[in-house]
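>>> How does the following fold in three dimensions:
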Amino acid sequence: MLIKHNTTQRDDGYLDKTPYFQFILLSCLFPLWGAAASLNDILITQFKSVFELSNFASALVQSAFYGGYFLIAIPASLVIKKTSYKMTILAGLSLYIVGCSLFYPASTMATYTMFLAAIFSIAIGLSFLETAANTYSSMIGEPSRATLRLNISQTFYPIGAIAGILLGKYLVFQDGASLEEQMAVMNAEQLHAFKLEMLQHTLKPYKYMIFVLLGVASLFALTAFPKCKVKTDNTKQAPSVGETLKYLSTNARFKKGIVAQWFYVGMQVAVWSFTIRLALEMGNLNERDASTYLIFSFMGFFIGKFIANVLMTKFAQEKVLIAYSLLGMLCLVYVSFVPNFSAVWMAIVVSLLFGPCWATIYAATLQTVDNKYTETAGAVIVMAIVGAACVPAIQGLVADMVGLQMSFMVNFVCFGVVAYYFVSEMKFKAQDKPVVTATV
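Next up, the predicted model:
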């Protein structure tokens, strides 16, 4: 029997009120991709030592993960168009389960390429989930609260991210000296056996995630969800992907939002990818202890979102995000140039300032397009996640050339682009306000 809802859909696809059970269940998807993304940060550290990779090569984990998002977002939007948000989410959960299952052969074959293939497969499922869930969360209620709803849903993300790090901390990383210290005193035979054992540990978190995913998929299958589709004239054909992309290419504000999202997501993932490495470099720690600082980063991310949600009820969202961005730039200068362990703590503060960026940019960018283009426009915004496939690799390359700490200046530039975007949005809204003239 389906769990029903009691809402009325407007012509623009939004609802007259938010169905709370459906909204909470939808928001529970956000920690699922948060866990997968944070596990990548664990894998980067593990693979760098086991496969003896450069910073650049280890960052290819993120390239495989977020490259999948880029390639699948448009096909996912077509599934939404042809079916529904609910069916797209169920497809994404199924593909996510398949990707997790591929860690079984990957841990046995013990090749970096096979692990990248498994990570790419997970990303395919997550692309379906994010393309559907981000847009759906913004639409499942009144349009005036679209940004707030998405920010609330995104607040669930760090819960999953922390869970992913905890799984990696206790199931992938081990006690004792760091991997590099242990491997330095082994002969060739011992080294080979040790590496195989360490790669077997990477499978453990994904075993637990499969069971969680099966439970969530069952709940979605048993729950009725509103369609949230724009009502169209049956005599008129819905715009094709080509028409939509042509329209979006002429929308200046939409294009600025895409650029801002590209730089923001790239910066967020880059900072988190190298936080554990920074803690290892700045302190005498092993991987398990160093991963604790990434947990603090996600806690900061959660707190930053909560504070921003409160601030945005009192101040214009653009002003809040400009303040966050400028403070983030100052913190990144500190991370890059202060040569002691306090730089790691400042990287955690940077994570606090990431809090509201993704959801606010996403919702603001989506609201710049006509309603009939919503599904494809949402997919294009998700495609901007490909910044996370590029910026960590760029930071890894810079780290190999000038050192890990200095490489955090790459993220300084990214935060500058985000600040510029919100300044331009604030100026646009100021110009767009109607001029009030006095009458006698």
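>>> Please count neighbours and contacts with C-alpha atoms only from this point.
Will do.
>>> Nearest residue to residue 210 in space, please, no chain neighbours.
Take residue 210 and drop its neighbours on the chain: the residue closest to it by Cα to Cα, 6 or more residues apart in numbering is residue 97, 5.7 Å away.
>>> element containing that neighbour, please.
With the criterion set as DSSP states H and E, the secondary-structure element containing residue 97 is helix 85-101.
>>> mind listing what's buried in whichever helix in the chain runs longest?
In the chain, ranked by residue count with DSSP state H as the criterion, the top helix is helix 252-282. Neighbour-count burial for helix 252-282, with 16 or more other Cα atoms under 10 Å as criterion, is recorded at 253-282.
>>> Repeat that for stretch 306-320.
Along stretch 306-320, the positions that meet the burial threshold by neighbour count (16+ other Cα under 10 Å) are 306, 308-309, 312, 317-320.
>>> same question, stretch 364-375
Within stretch 364-375, the residues scored as buried using 16+ other Cα under 10 Å are 364-369, 371-375.
>>> Same check on stretch 173-185?
173-174, 178-179, 183.
>>> residue boundaries of the helices in the stretch 201-350 of the chain?
Assignment of helices within the stretch 201-350 of the chain using DSSP state H, counting those that start in this stretch yields the ranges 204-221, 241-249, 252-282, 287-311, 317-337, 342-354.
>>> one more to line up against the first:
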Amino acid sequence: MDSLVIKQHHSWKQLSDGYLSRTPLFQFILVSLIFPLWGAAASLNDILITQFKSVFLLNDTATAFVQSAFYGGYFLIAIPASLIIKKNSYKFAIMTGLLFYIVGCSMFFPASHLATYSMFLVAIFAIAVGLSFLETSCDTYSSMLGPKKSANMRLNISQTLVPLGDITGIILGKYLIFGSVGNLQAKMSVMHGAERIAYGEKMLQLTLMPYKYILIVLVAILVIFALTPMPRAKAAETGKQEEAKPGLSETIRYLSHNKRYMKGVMAQFFYAGVQTAVWSFTIRLALNLNSHITDSAASTFMIYSYIVWFVGKLVANFFLARYSITKVLTWFSALGTLCLVVSFTVPSMLAVYAAIMTSFFFGPEWPTIYAHTLDAITEKKYTETGGAIIVMALIGGAIIPAIQGAVSDISGSMQFSFIVSAIGYLIITLYFYFEYRFDKAHPELVQEH
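From the prediction side, this is the model:
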């Protein structure tokens, strides 16, 4: 059986494996436009880390709690989100995510007035809950919105928009949060008592500004999404309800015995951690290596990072369409590792530019690991939960930056701490190298070409 009942008023045909006969362009664009929304939230964290360190007198380990709250939300909610997708629809899960995102952004209003680090972390966690729903649903949904043979390419196209959100977020932070403050840490280091507290509270008020604009966009997207008919994009039930919707324990048992799937989850864990750590501390690295630049000027390095990340995605898409996916990613990962070696060994601003160049090689990593790992699930009834667990691997974004922050505090060198990211990227390189060897030995199992 190749398809389900065809609805004549739709231009697509729903196939029994969950994919579509063709890609509905408007719906695909609408889903893809959600991708930059979580990019904006993630890049603003890099701004908040620098802001909070100065205002709350935090060490590098404590600043990493911003990412811990953010990616901890992903980890805790991914499975519940997948269960909601299984019982309802991708559309319902996406709208739920948008609502949580709206709530989280709204919480910056009281957080900026209460002026406590913990309240900001709660707001960031609430945003992450929404983003966990969005990524758990949108990553899989994007790959399903069309023929199976182009699933990886669709996800890479959608993910190509994420850097645009990151660039928007960092620009909003650069001008609305950092503004014309200069070097906040240097300025506040000479303040004491009530003067310091009052100035710190004034600076925290600035953190609210970017989220006002994000809220407007979120509400608009939510309304459009609610009014748009969306494909179901789920595998057909076989007539046996227990086969169509397996229990969580059965799914976990199947996935945990799938070695290639578990290796992919491990790779995603390290990738999420490395990307987050590099981006979290690039601004701090620049400020440490050149104490004369301002916070706003240092944040410009992150704009460069997101631009080369975007370019890296475009270049990767060119190679991924023509060569072995695992071979391309092996080279990208190896060259990214080399850049990070330069970042922690060369005692000059060249280390910052090497960290920026690493973002070029980040380009194809997340969507390719995601789709490649999802392809390792041969029983598609486990797809929703399998995708959720890959999203849960984003907990690496909470753990590895904390480790890198601790290494910075212990060694007294932010630059040396980049060795943590270099080791993580080396592990990813080895993953793709062995996957490439597996693909060469078993060409009949390669689904991506």
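>>> Quick one: the buried residues of stretch 364-375 of structure 1 as TSV, columns for distance to residue 218 of structure 1 and secondary structure too.
Written out in TSV, the entries for the buried residues of stretch 364-375 of structure 1 read as follows (distance: Cα to Cα, whole Å; DSSP: H, G, I helix; E, B strand; the rest coil):
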residue	distance to residue 218 of structure 1	secondary structure
364	32	helix
365	32	helix
366	30	helix
367	32	coil
368	35	coil
369	34	coil
371	31	helix
372	31	helix
373	31	helix
374	28	helix
375	25	helix
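>>> I'd like the residues you listed as JSON lines, with distance to residue 108 of structure 1 appended.
Conversion of those to JSON lines gives the following (distance: Cα to Cα, whole Å):
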{"residue": "364", "distance to residue 108 of structure 1": "45"}
{"residue": "365", "distance to residue 108 of structure 1": "44"}
{"residue": "366", "distance to residue 108 of structure 1": "43"}
{"residue": "367", "distance to residue 108 of structure 1": "47"}
{"residue": "368", "distance to residue 108 of structure 1": "48"}
{"residue": "369", "distance to residue 108 of structure 1": "47"}
{"residue": "371", "distance to residue 108 of structure 1": "48"}
{"residue": "372", "distance to residue 108 of structure 1": "48"}
{"residue": "373", "distance to residue 108 of structure 1": "45"}
{"residue": "374", "distance to residue 108 of structure 1": "43"}
{"residue": "375", "distance to residue 108 of structure 1": "40"}
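>>> After alignment, which residue of structure 1 pairs with residue 239 of structure 2?
Structural alignment (TM-score structural alignment) places residue 239 of structure 2 against residue 234 in structure 1.
>>> what separates the residue mapped onto residue 104 of structure 2 from structure 1 from residue 106 of structure 1, distance-wise?
The alignment partner of residue 104 of structure 2 in structure 1, by TM-score structural alignment, is residue 99. The gap separating residue 99 of structure 1 from residue 106 of structure 1 is 11 Å, by Cα to Cα, to the nearest Å.
>>> How about residue 276 of structure 1?
In this structure, residue 276 of structure 1 lies at 24 Å from residue 106 of structure 1, with Cα to Cα as the measure.
>>> What of residue 273 of structure 1?
Shown here: residue 273 of structure 1 relative to residue 106 of structure 1, a distance of 21 Å by Cα to Cα.
>>> Repeat that for residue 247 of structure 1.
Distance from residue 247 of structure 1 to residue 106 of structure 1, by Cα to Cα: 43 Å.
>>> which one of those two has more residues nearby?
Neighbour comparison, residue 247 of structure 1 and residue 106: the larger count goes to residue 106, with 22 against 15 (by other Cα atoms under 10 Å).
>>> before we move on, which element is that one in?
helix 103-109.
>>> What are the contacting residues of that helix?
Contact partners of helix 103-109 of structure 1, identified using Cα atoms under 8 Å, 6 or more residues apart in numbering, comprise 114-115, 118, 199-200, 202-203, 206.
>>> returning to that earlier point: how deep is the match of residue 239 of structure 2 tucked in, by neighbour count?
The burial metric for residue 234 of structure 1, expressed as a neighbour count using other Cα under 10 Å, is 7.
>>> So it versus residue 292 of structure 1, what's the distance?
Distance, residue 234 of structure 1 to residue 292 of structure 1, using Cα to Cα: 56 Å.
>>> What of residue 103 of structure 1?
Residue 103 of structure 1 sits 24 Å away from residue 292 of structure 1, taking Cα to Cα as the criterion.
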